[in-house]
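Engineer: Okay, sequence plus prediction incoming.
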Amino acid sequence: MKKSVFTALAIGLGLSLTVTACGNSSNGSNNNSSSSSSKQINLTFFWWGNTTRDKLTEKAIADYEKLHPNVHITPEFDGSFSDYWQKLTTQIAGGNAPDIMQQDYDYINQYASRGALLNMAKLGIDTSNISSSVLNDGVINGNLYGIPNSLNAYALFYNPNLMKQAGVQINSNTRWTWSQYANVINQVHTKLGIYGADDPEDYQHFAMWARQAGQSLYSSDQKSVGYTASTLENYFNYWAQLRQTGAVPNGATMLAHKMGKSTDLFDTGKVASFIYWSNLYGSLNKATSQPYQIMLPPAAPGQNEGLYVKPSQFWSISSTTKHPKQAAEFVNWLLNSIQANEDLGTERGIPVSSAIRTAMEKTASPANKAQFQYMDKVLSVAKTPLGPPSPPASDQILSAFTTVLGELTYNKETPQQAVPSFITQANQLLSQGQ
């Protein structure tokens, strides 16, 4: 369920560039509001996400239109993350790009480099309550091509009932090492006959592992990978060994799960834990009968802190929009209006505005309050910058990484066989600037 129904990506402590906060007060209104004009303005707004996100975002659109009767916003959304980018690319190529769009850390550089995004630094959007380090995550070559909309970080989700049944002790200060987590996963499997964890392997998850080793996904000039072959091999071996014991699902089980052809592993209590983006917390506990709680993901003793804060997404504006002023006013409202953020909730993550976070936390539901508290923990340990947005070749590298994972989970290749060819392919793509 979490990977097929809840598509969530996730805010960083980013670049060294500085963007001057500009615009208006934090109530989300502009001095020259579009509501002062009787001319009808039509905007399109495109995002990816699950049905929960769709309903929440449509509620925010409806409330904005009530405040601005002359503005009509057409919602467009896609439940598939990969399909979203294919559709967006097609729209841009065809000259009908959405006025406002959701952007992702791994893709924003591609669209900015193609000239598809508008520099938002001088559009009157109030960024005064967004820290400069967070805001700079949307800066590319000195231009603000995306404003982060929320804070997100990896979390270890666990089912407290299943952990207790397996004899695993967890308290508010518990943080396992990777070795301890492997022991827990195997203990759950041995005691209960279920999976101790699902298989979280993906390129962004590996980024956390690489950061613990003092490395990164990409080199500083983004012309090659920023990690060693042994670091990637160790990562693959960790999960391969857990598949061998049966403590995490094999390739066939995970494929059936992702394709929706098996009873959901999480709702039926067949998985005791998993690592994923923290913004899943509220939606997960609404959609499943199994309770889950969150804690900090495993650490590597004696190494760096690998956990990082990431933009859940960015709000971006098309460079070809006919209504940049009105598009900016809507983005400003999404970022700085209490009403907008109450509509959106924490489904995308913790609001990026410090003023909004303070206001919302006072009346937050238990599930939302848990997310706020978790992010406070993350911010207390995740001190290193996230780094610049991913290079244009990142989508092809992500695809290649997924292919390698398929070979590994079906035991068609060993980590020792898969790593050299993958790194060679990734370096070729990066050196070509694709």
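Structural biologist: Received, thanks.
Engineer: Only C-alpha atoms from now on, for both contacts and neighbour counts.
Structural biologist: Fine.
Engineer: contacting residues for Asn186?
Structural biologist: Gly196, Leu242, Thr245, Ala247 (C-alpha atoms under 8 Å, 6 or more residues apart in numbering).
Engineer: same thing but 6 Å
Structural biologist: Ala247 (C-alpha atoms under 6 Å, 6 or more residues apart in numbering).
Engineer: Relative to Ala300, how far out is it?
Structural biologist: According to C-alpha to C-alpha, to the nearest Å, Asn186 and Ala300 sit 19 Å apart.
Engineer: State the three-state secondary structure for Gln396.
Structural biologist: Three-state call for Gln396 (DSSP: H, G, I helix; E, B strand; the rest coil): helix.
Engineer: second one coming, line it up with the first:
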Amino acid sequence: MKRTFLRAGVGIVAASLALGLAGCGLGTAGDGASTELSDEPVTIRMYWWGGDARHQRTQEVIDLFEKKHPNITVEAEFSDWNAYWEKLATSTAGKNSPDVIQMDQLYLASYADRGALADLRDLDISTKGMEESVLGMGESDGGLYAVPISTSAMATFVNTDLLDQIGVPLPDNTDSWTWDEYEAWAQSVTQAAPQGVYGGSLAQNEFMLQLFARQNGDELFADGDIAIDPETVEAFFQLALDSTKSGASAPASTWAETSGLALDQQPLSVGTVATTFATATQVSAYSQASGANLELVPIPTVKGGEKDADYFKAGMYWSVSSQSKHPAEAAALIDFFLNDPEAVKIIGTERGLPAISSTLDLIGDDLTPEESKAVAFSDSRLPFLGDAPAIVPNGASDVDAVIVRYMQDVLFERQTPADAAKGFIADITQSIASAG
């Protein structure tokens, strides 16, 4: 796997979109919309998902932007993750999409390929200092439909306070530990911990499956289609089954009850697991929710697997709706979030490590201890980075939900890992074909 150093600091939509986007322009701004800033009063809408801390910081930046652009009014809209995509699909289908959209790579191709997003190369947004490999994660079918806000590495979060309480230290080889070693260690934690507390967690989303595939020299998607070997998916599901049966992680019933909970109710947050897998920049949220000291270490790897399997995922993106009547002002707002020094300082690492690496220098002195952990961890992963993977293709936006559904069948032993792997690939293949 070719190594590329990324110095950037690091479902439910498809049906609604299919019904409503036939009339959208194909990657162009709204009908007759000017790509030049207006001197007249302009109102644009900005939509994002997240918690209270994100809402507060984002609104502060909006207020600052309006002071510097007194003729532009920004109407803020936000919601939690699930409600976000339902509302965005509905508004887009109804030709009432927000001008500026916070986008995720799970949905980027679905919106871009249906003509719901403007090609940002036609607009004035500076991406100077952003690695081409990072910027490329905002491309779909030759156009740039999203600019990465941030990037983040996947980490194993470890509650060291819990480990101290039960007297089981982290092993010395976490920089290179294998999945087998992680499971054995997690078992020892479970055995030493109070009843109902477990050492390990399960890999159960697209990011983790991508990384697991890359460790095996495989890839999840390629050329707009699913590309992973069924044996790789089988091994991924088998890993989870072995972990629950050995006691390294919680049994299937507990997993099913907790897998969809909000972050502040998840097992790591309430102290019922010692470890979990999450993007490094979530350390602030998990630390606040758990009240515990959390250490970040690499995720386990396949024994003898690829050494450059890691990558920094584009945590989120900014996009401009192709329905926007004010694309120039929408682009100006995105550019302000990415490049204005005061805006960068306000946002900090709340959405991840800034995708434009030079802006990390602007926030270095203001980082909290938790944010500094995320930066240090991401820097430690630089020697292990490979090329960024292909984004989730159009039609596969619900890949996380499909993984969880088959994972549940495996854990409750309704399907074998091999059968679940075949079913998973068949479902994603069909979803992509149906969206084509």
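Structural biologist: Nice, I can see it. These numbers were taken from a predicted model, which means no experiment stands behind them.
Engineer: Give me the TM-score for this pair.
Structural biologist: Here the TM-score for the pair of chains, by TM-score structural alignment, normalised by the length of the first structure, is 0.85; 400 aligned residues with a C-alpha RMSD of 2.5 Å.
Engineer: Counting by contacts, list what whatever helix or strand Phe236 of the second structure lives in packs against.
Structural biologist: Following DSSP states H and E, one finds Phe236 of the second structure within helix 230-246. Applying 3 or more C-alpha pairs under 6 Å, 6 or more residues apart in numbering; DSSP states H and E, we find helix 230-246 of the second structure packed against helix 417-435.
Engineer: tell me the average deviation of the helix holding Phe236 of the second structure from the first structure after fitting.
Structural biologist: Aligned to the first structure and superposed, helix 230-246 of the second structure gives a mean residue distance of 1.3 Å (mean C-alpha distance after the TM-score superposition for the first structure).
Engineer: can you pull out the strands in the stretch 301-434 of the first structure?
Structural biologist: 309-311, 314-317, 350-351 (DSSP state E, counting those that start in this stretch).
Engineer: Next, format those as CSV and append distance to Lys122 of the first structure.
Structural biologist: Formatted as CSV, the strands of the stretch 301-434 of the first structure follow (distance: least, C-alpha to C-alpha, whole Å):
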stretch, distance to Lys122 of the first structure
strand 309-311, 21
strand 314-317, 12
strand 350-351, 22
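Engineer: from these, which stretch is densest packed?
Structural biologist: Stretch with highest mean neighbour count among those: strand 350-351 (a mean of 28; mean count of other C-alpha atoms under 10 Å).
Engineer: Which secondary structure elements does it sit against?
Structural biologist: strand 150-158.
Engineer: Tell me the gap between the strand it packs on and the middle of its chain.
Structural biologist: 9 Å (C-alpha atoms, centre = their mean, to the nearest Å).
Engineer: Please work out which residues outside that strand touch it.
Structural biologist: Against strand 150-158 of the first structure from outside (C-alpha under 6 Å, 6+ apart): 10-11, 272-278, 292-297, 309-312, 349-352.
Engineer: That one vs the second structure, average offset?
Structural biologist: Mean deviation for strand 150-158 of the first structure: 0.8 Å (mean C-alpha distance after the TM-score superposition for the first structure).
Engineer: In whatever helix or strand comes next after that strand, which residues have enough neighbours to count as buried?
Structural biologist: Using DSSP H and E, the helix or strand that follows strand 150-158 of the first structure in sequence is helix 160-165. Using 16 or more other C-alpha atoms under 10 Å as the test for burial, helix 160-165 of the first structure gives Pro160, Leu162, Met163.
Engineer: Identify the residues contacting helix 160-165 of the first structure?
Structural biologist: Ala272.
Engineer: Next secondary structure element downstream of that helix?
Structural biologist: helix 178-192.
Engineer: Next, the distance between the ends of stretch 305-312 of the second structure.
Structural biologist: Using C-alpha to C-alpha, first and last residues of stretch 305-312 of the second structure are 18 Å apart.
Engineer: Now find how far off-centre that stretch is within its chain.
Structural biologist: 17 Å.
Engineer: Now do the buried residues in that stretch.
Structural biologist: So, applying 16+ other C-alpha under 10 Å, buried residues of stretch 305-312 of the second structure: Glu306, Lys307, Asp308, Ala309, Asp310, Tyr311, Phe312.
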